[in-house]
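> All I have is the shape, not the residue letters:
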């Protein structure tokens, strides 16, 4: 298990770390205490990935297109 803070990971790094966590938990070869730590890290990684995806979706939704479908600017995204 890496000590890199979750919030410092890119989306791709967080997804890989989440896959590693799931693999270790599924293998069942870790102690109960380590399983709990892995589960907690996995939950944090999942939350981080969801937030990164949501931010990307909002950016994509904010792109304005002209009649030819070309990106011409951005619409500010307001919080909900």
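Alright, I've got the coordinates. Since the structure is predicted, the reported quantities are computational estimates derived from the model, not experimental observations.

> C-alpha only now, for contacts and for neighbours.
Fine.

> Next up, the contacts around residue 46.
Contact partners of residue 46, counting by Cα atoms under 8 Å, 6 or more residues apart in numbering, are 14, 15, 18.

> Which helix or which strand is home to the one residue sitting closest to the centre of the chain?
For the chain, the residue sitting closest to the mean C-alpha position, by Cα atoms, centre = their mean, is residue 49 at 1.0 Å. For residue 49, the host element (DSSP states H and E) is helix 32-62.

> put this beside the first:
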């Protein structure tokens, strides 16, 4: 089984969880375990890349004029008091 392209983040996570469960059970032949590990690493990278893109998207604010600026977290209340 190869890591599929064009899967949703949720589907990739489900596939990754299934692989981890099978590998943790320990009843997978060595060759299959190695292949599953490789697929799991590909899925893990895809999920991490997707989360990084989402984070970058969410840390942008669109001004009233349509320009984007980086989001800055407000100072904590204890700093301003």
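Received, thanks. Owing to the predicted nature of the structure, the values given are computational and were not obtained by experimental measurement.

> picking that back up, which one of the contacts of residue 46 of structure 1 is nearest to residue 41 of structure 1?
Checking the contacts of residue 46 of structure 1 against residue 41 of structure 1 by Cα to Cα gives residue 18 as the nearest, at 8.1 Å.

> what does that closest one align to in structure 2?
Aligned against structure 2 by TM-score structural alignment, residue 18 of structure 1 finds its counterpart in residue 16.

> swap in residue 75 of structure 1?
So, by TM-score structural alignment, residue 75 of structure 1 is matched to residue 68.

> do residue 33 of structure 1 as well
Match for residue 33 of structure 1 (TM-score structural alignment): residue 31.

> okay, now its match: neighbour count?
9 (other Cα atoms under 10 Å).

> before we move on, the earlier item: buried ones among the contacts of residue 46 of structure 1?
Using 16 or more other Cα atoms under 10 Å as the burial test, the contacts of residue 46 of structure 1 include 14, 15, 18 as buried.

> Now name the helix or strand holding the match of residue 18 of structure 1.
Using DSSP H and E, residue 16 of structure 2 sits in helix 9-25.

> buried sites along that helix?
12, 13, 15, 16, 19, 23.

> elements contacting that helix?
Secondary-structure packing of helix 9-25 of structure 2 (3 or more Cα pairs under 8 Å, 6 or more residues apart in numbering; DSSP states H and E): helix 30-58.

> how far does the helix it packs on sit from the chain's center?
Here the centre of helix 30-58 of structure 2 is set off from its chain's centre by 7 Å, with Cα atoms, centre = their mean, to the nearest Å.

> Give me the mean deviation of it from structure 1.
With mean Cα distance after the TM-score superposition for structure 1, helix 30-58 of structure 2 departs from structure 1 by a mean of 0.3 Å once superposed.

> what comes up buried for that helix?
Neighbour counts using 16+ other Cα under 10 Å place 33, 36, 37, 39, 40, 42, 43, 44, 46, 47 of helix 30-58 of structure 2 among the buried residues.
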